[in-house]
Every structure is written in structure tokens, then in C-alpha cells.
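Chemist: A predicted structure for the sequence below; I have some questions about it.
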Amino acid sequence: MAERGVGKQGFVAEHGLLTPEQQEAGERSLALVEQHGLRTVRMVWVDQHGAPRCKFMSAADYAASLRSGIDFSGAVLNLDTTNHVFALAFAEGGGLGIPELTGFPDMMLVPDPTTFRVLPWADRTGWVLTDAYFDNGKPVPLDTRHLLRRQVQQAKDAGFDYLSGLEVEFYVLRREAPGRIELDQTGWPPPVPAVSAFQQGYQYLSEVRLAGVNDLVERLRDAMLEVGLPLRSIEDEWGPGQLEVTFDPLGGLGSADAMVLFRGAVKQICEQQGLHATFMCRPGLPNFFSSGWHLHESLVERATGANCFVSDDGAQALSPTGRRFVAGLLEHARGMTVFTTPTINGYKRFKPYSFAPDRVTWGAENRGTMVRVQGGPGDKGTHVENRLGEPAANPYLYLAANIAAGLDGIRRELDPPPAAGPDPYSAEAPMLPTSLWEAVDALEADPFFASPDVFGEGFVRYLALMKRSEIGRFLSEVTDWEMREYFEFY
């Protein structure tokens, strides 16, 4: 029988792209399609920004994709955050030095059936993450999920399993005209929706305030539990309409995949309620604070299942392995910020005395440090919390950069500097970048991330080219601040 018209017939088996575990998960996913009468499967590929790109496929074509993959435009690799082309797309190698990208042909997306979900907020609809390959079967080197998978494997090769948990802040706002979109003179909708604060006032960790948005909280709660996300808590934060969600730890790629599904769920469910959810770090609205994404992480010894960060020394909060992991994070912190904080807006969060870090520090149970140690001697839950991230970060790059830097500290047996004192904002320590352009310079100045065992020179050059394109567009715009500052004065 001829294969349905998606992808390339027999592509998956020809190149051995699904593991036995994934093949078994594929059979289970087809059973779920039949059991729930699914008509659509959203096949999601996460781009270089961490944004989900997608094709809505029929259920029959999803089944075919397990054998043949689906074709997907490679041109998305050449788009910055507003779909501006930033490289010479029709140069040899797509302007990126990758022969397979010459002419920007289609990529082949292969579903990872272990990520298959039935979406409770969409009618008879499934959801699955995919990995990108060229038609010769080689992984697309700019696919960030591939990059994280490689770092997870590096950890395994060193005898560790990587464990991480999410703590994410975001804002919910009320759309002033739900369901109605006004077009501008070009015929396009405005880039910023007309919104107002979802809540008023500041009542941090207030039962009453959170109960005031109980309908939304329950919808989010039910959706996350129904798709199998390990929800731990939902709480209100300082800003009006600012929420924080935390999840129990997951292994390997788990937290990154969960972050993609979580952000999509929140935005879609809020949209259905006439609301707007944003993971932008610092919205330019009155009395709004920054949102952060704190990454909780540890290593587990593969041979024993023991937490490698637990200290048996009463004078140390972390084991020697944990201390070396932290030393690696600190060693590469400035270059890492492009991966943890990839937007121009995110650097407005790094302010002194803001509960966000402003310099490269660490300490036990200190929320002003960059790396906060939670736990202590003999505590089996001991782990570290990297407080660098913004909620808009690409989760695969965020986790991969942490694993790589931490493993580097372990391999080189690095020692961290002395822990920060009570006031980390006055510590004598390197300052974090204060802008995206400074962060890109720091990335290019640290050869570690460009090494073949981490992201590779090509990917770092690609990311820097993309970010410099975004920076150039930002610096060429006249801002409201400039108009207020100079228009009348001069």
C-alpha cells in the first residue's frame, strides 16, 4: 500500500530514528487516538527561540508520520523573534555554513511519541513534540532539542542522570475587547493587544487574592494534571495578575518538554477566557515587576540512584560534586546568560536588591545570589537553584547550558569562590551582563560553549548572528523614553 502523502516513505526506519521505547510509545499513542476519537494531532517543533512551530495533522497522517515523518519549512531557522530574515538565506549553506540548508529546503520532522498527549482544552486533539532531521537522516544541528539530548547523554556518560524542576512566573491580563481584533492601516493586527490588569494591588502569597481568580486557577490546574504535568503549586506573586507555578522534578529532557507544553497551555487557556498570558520578563505596564524562571537541578548517581549533591560534611551545604557543579555554573555564567536570558527585555530584571541576581555569586538559602543552594548536610533533597533565567528562555538551551557548565566544573575539579555573605549585592564578584549585546560579547569571549562537545562553533555563531540582528533592530527604533527625554527639552 502506498504511504500517505507526508514526509518520505520509510524515512524513520531507514535511518533508525525511533528507539524501541519510542516505538512502543508510538503504538500507545495510536491506541489513544482511537480511544478518544482524535481527529487532529498537533505536531510541534520548538524553534531556536523556544517557540512552538506546528502543523495540525489529521489522525491518519500522524500515524503515517511515525513511519515517514512530515516535511516542514527549513526557512523558520532563518527568522528572528519577529520573523525577520537575519542571514543570507539563498547563499551557499543558507548563509549559515550548513550545506543541507542551501536553498532552505524542507526539514523532516519525526514525532517523539513519548511526549504524546490528548489536549483537554481542544476538541478531539492530540499533541506531540518532534525532532528535526535533514532528508539524509542527519539531525538538524540547529535543533535545540537535539542539543539538550546530547548534554543529557554527556551526563550519562559521566555516570550521572540530570534532574530538574521548574519554578516559573508569568502575568495574566484582561483583554479590553475579548474576541475582537482591530487591524492597523497595513491590515495587520497590532503587535500589542489592548489589555488591562487582571487584578489590582499587591498581596504576595495571599489566599484571598488567589481565590479571587479561582476559576482561572482551576482551569489551569485541571489542564496541567490532565496532560500529565507534575504540578506542585500555584501561587500569586507581587505584581497585579502575576502568578507562579512550580513542578516536581523530572529527568533528562523532561522539564524542558514540560515547559513547552506548560507555556502553550497557559496562553491558549487564557485566550479562551478572553485573557492574555505573557511570559515576557518585564512588561512595560504601571507597577509591574519582573518575572523570573528559576531552574532547580541536581545530579543523580546512575549506579546507585543517590543524590550526588548531598553533603556528609556538616560544615558544607554541598558535596564535592555539587560544589564543582556550582563552580562550573559560575565559571561560565556570563556567557550562559544568552541562553538563560535571550531577550533585550530580560536584562531589565538584573537589578540590585530586586530578588534577582546582578552578579556572579552563590550561597546557601540566599535569594539574592545567582546560584542558591537549597538543603544541607544529610538532606536527600539538596539541590541548587539557578536564578538567572527569564520565562521566555528556550528551555532546551537553558537546561543544556546548565548541564554543560556544571559537568565542566566536575571534569576540571573546579572549586567555587567563597559563598556570598548576607548581602550578595555588595559582594566583590563579576557583574552579570546588563544588556543582550553585552551578553553576546560574553558568549563569544568564552570558547567553552563553542566547543564541539557543547553547542559547537556553528551554533554559537548562528545564535550570535540572530541576536545581533534583533539588537540592531532595537537600537534603530525611537523609543517612548527618548521622546519623553529629548523631544521637548531640545
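Modeler: Great, that's in hand.

Chemist: switch to C-alpha atoms for all contacts and neighbour counts from now on
Modeler: Will do.

Chemist: Please identify which helix or strand holds residue 429.
Modeler: In the assignment (DSSP states H and E), residue 429 maps to no helix and no strand.

Chemist: What is the burial count for it?
Modeler: When counting by other C-alpha atoms under 10 Å, one arrives at 14 neighbours for residue 429.

Chemist: Next one: the spatially most central residue of the chain from residue 197, what distance?
Modeler: The residue lying closest to the centre of the chain (C-alpha atoms, centre = their mean) is residue 395, at 2.1 Å. Separation of residue 395 from residue 197 (C-alpha to C-alpha, to the nearest Å): 27 Å.

Chemist: okay, pairing it with this:
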Amino acid sequence: MQELKVERCIVSFSDIQGRLRSFVVSGDLIEDLVTSGIDVDGSSVGMTDIERSDIVLKGDESTFRLINLDGRKMGFIMAEIADQPDLDPRYTLRRNLNEIAKVDLKFMVGAEVEFFLLRGDKPADESIYFDSVDEMMSARLMLSEELERMGLKIELMHHEVAPGQNEINFRFDEAVRTADNILIYKMAVKKAARTMGLRATFMPKPFEGVNGSGMHIHMSLFSGSRNLFYHDSDISDYAKWFIGGLLAHAKGLSFFASPTVNSYKRIVPGFEAPVYISWGYKNRSALVRIPSYNGQGSCRIEYRAPDPTSNPYLLFSTVLAAGLDGIRRRIDPGEPRGDNLYHSRDTDTLPGSLEEAMKYAMEDDVLIEAVGRRLFSRYVELKKAEIMESRRHVSEWERRFYIDF
């Protein structure tokens, strides 16, 4: 920072629910931040109780990057809770990755993060999927430029199915860096949208009758330079067992993949969101699918349940734990499904509510251990409060349906 004459740095960290929290420090505090850490209030962001509110945040210097914020050159760094790491989602994922690194394994993840652009409270356009006369093309180009200034490598962008819905894809990476990039992506998209007089939302289902926004994740497991999911003629046994673990833990995983009350308005038949616990090749109606691939570099498993409100650190930790449990126990995922599962009546389904998903997660020791019992308990407290708050409110549908019942 001194060499580049950068005077200030944005320090960011993930709260338990996966929202990026930030503050700005002057350059003369950077050394303290990356060595001993800086005290901040953790209770106001739901990390700690008010009577024990202070937490020590320590910057991860490997995440430092230069950014351009409104024409001003600044630093940016991700931080973790140094004095209570068992409450930190990012540390939790690093802990899980460090465990598999001991046996020379590396977890690689890519994410497709969908969002809506709004004018006021309505979709900003009426374009369709892959529209060639797309009203939001120039907006996505500006958003992509902002993301690139934040250090993300943009690979593909397009209009999604619903009016106002968009997708900008960035390059896959090792799991912690991808999780960092998801939070940075959401922050940058919201900020850039405001400068264009628009509003970006990552709400899973903001509008009835159209597709909701997902965050499909693509995963591969490497040993050295070898992709363990790849085999010459088909996906490997490791891949099938990993899928078996995802299916076996699917109901509990929903608590982390679909973590809001609104998430379950997205997971209904007919809108390209997964409902049935199943897997298949290229089958977009399945919960887990194997996309087309060409060689081991692109061989991967796609898990289609997550939405953008999930905490990526907790999501990746639990998905990895479920998949490794499948490998450890050699869980057979069953036969791949090639039919349209939205017409199925004989396949088990994902939970229909956040409360139901929480019940399954609380019975799943594999997922609880992946998150850590203290962090899991805190996460449950926050979600119980969210469920109770949602019950207090009367929706427009309830008024329409019941007022003259």
C-alpha cells in the first residue's frame, strides 16, 4: 500500500448468514490488521451476544487486492475472527479444506449466481433467455467491468429466463477463493446497479409465476493434478459415491443451500428449480447432474439446489462433508434419471420449508460436524428467529385468498 500510495483499505468478513460486512481502515492500521488483528463489535452483526460483543478480526493477506472504488484506488482484504474462529464461516471452510489437504485432496468449485435487476420494485426489462435484442446487455457489460475491477475473471454473461433476470459467470477456483468471490460479486453487482439507477436483488423468488434465482455450484475433487471424478469412459466411482453422499444428505443440506423462508417459494415444480432427490446426466430437472464435459479438466458434478442467499462458506463445507461421507461409505446413488422429473410422482422430494430443512439438519451429525457445533447452534438460532418473524406478517396472497373465505 505504501509503494502504491494507497491510503485506505476495505476490510470485509462474512457474517453467519453469509452477508458481506465491511469497514475501512487507514493504511497505518494494515500491519496491525494482518498481525495481531483489530477489535470490532460482533453482537451488532449477529456473531456474538451483546454481553460478550467484541471480536478480533485478522486480515488474510493472501486475499489482498487493489480495487477502483468510484475512481478512487483502494485496498481490499478479507478477514476472519481470530479470537473465536469456531464462530467464523470462512475459517470453518478453511479448516475443512486443510483436513482434506492432509491426504492431498483439493476441492474446486464454480458458481452460477443469478440475480434480478429492478427499476423500483419491478423487473428492469421484458427480455427472454439468451435474448438477442437484450435491453440489459449494456448494463451487464458495466456490471462485468466492475467485477473485473474487483479482481474476478468474467467468463460468460447472458439474460436469464425471467424478465429482469441475469447471470454473469466468473472462473471457478479453489473453494475458499470461490466463496470469497461470491460475496465480492454480490457486493459489486449491487453497487454498480445503483450507479445505473437500478436495483439488484439476489432474493431467490422475488416474483410469482416466473423462475427464481439459483446459485448452481459445480464441483470437482482433485488429487494433485488428477480430477478424481473423471474416468475415460464415464464419471468415476468416486464421483458416483460423492453423488450418493449428496443425495443421502440432501434434506439436511437444504438448510444451508436454501436458507431463507423465501427459498422454498423457488423450489416448486415447473420453474427449473430442483424438487426431487435424484441425479442424471445433463438432466436439468434433477437435483444433481453431470453436465457435458470434454476431458478431466471440465468433468464435474453440478448441485442445483443452492440459491444466492446461502452462505457459500457453510454451503461448501457441508456439501464437501456430504460428498466425502458418500465416498467413505461408498454410497450408491442409484440409477441416473433420464426422464423429466417434474412429471414424477414416485421420487422423494426436498423439504418444503425452512423449518422442515432445519429439522433434518439438526439430525445430521455429518453436517453439524462440518460446520462445528457452536457455529451450527448460532446459525439455528438466527434461522428460528427468521421463521418466527415470517409468521408475524400477512401476505398479499393471504388477504386475497382468505378475506372473504
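Modeler: Nice, thanks for sending it over. Being a predicted model, the structure only gives us computed values, none of them experimental.

Chemist: Residue 82 of the second structure touches residue 58, doesn't it?
Modeler: Yes. With contact defined as C-alpha atoms under 8 Å, residue 82 of the second structure reaches residue 58; the gap is 5.7 Å.

Chemist: Those two - which one has more neighbours?
Modeler: Taking neighbours as other C-alpha under 10 Å, residue 82 of the second structure and residue 58 compare with residue 58 leading, 24 against 19.

Chemist: so what's residue 363 of the second structure up against?
Modeler: Residues in contact with residue 363 of the second structure (C-alpha atoms under 8 Å, 6 or more residues apart in numbering) are residue 252.

Chemist: What does it correspond to in the first structure?
Modeler: When the first structure is aligned by TM-score structural alignment, residue 363 of the second structure is paired with residue 445.

Chemist: can you count the residues close to the aligned residue in the second structure for residue 207 of the first structure?
Modeler: Aligned by TM-score structural alignment, residue 207 of the first structure pairs with residue 132 of the second structure. Using other C-alpha under 10 Å, residue 132 of the second structure has 11 neighbouring residues.

Chemist: distance of residue 132 of the second structure from residue 159 of the second structure?
Modeler: 9 Å.

Chemist: Run a quick neighbour tally on residue 35 of the first structure.
Modeler: 9.

Chemist: And the host helix or strand of it, what's buried?
Modeler: Using DSSP H and E, residue 35 of the first structure falls within helix 20-36. Buried positions in helix 20-36 of the first structure, judged by neighbour count with 16 or more other C-alpha atoms under 10 Å: 22-23, 25-26, 29-30, 32-33.

Chemist: Then stretch 66-77 of the second structure?
Modeler: Those would be 66-67, 73-77, for stretch 66-77 of the second structure by 16+ other C-alpha under 10 Å.

Chemist: Quick check: the farthest pair among these?
Modeler: In those, two members sit farther apart than any others by C-alpha to C-alpha. They are 73 and 77, at 13.6 Å.

Chemist: thinking again about what came up before, name the helices or strands packed onto the helix holding residue 35 of the first structure?
Modeler: For helix 20-36 of the first structure, the packing partners by 3 or more C-alpha pairs under 8 Å, 6 or more residues apart in numbering; DSSP states H and E come out as helix 59-68.
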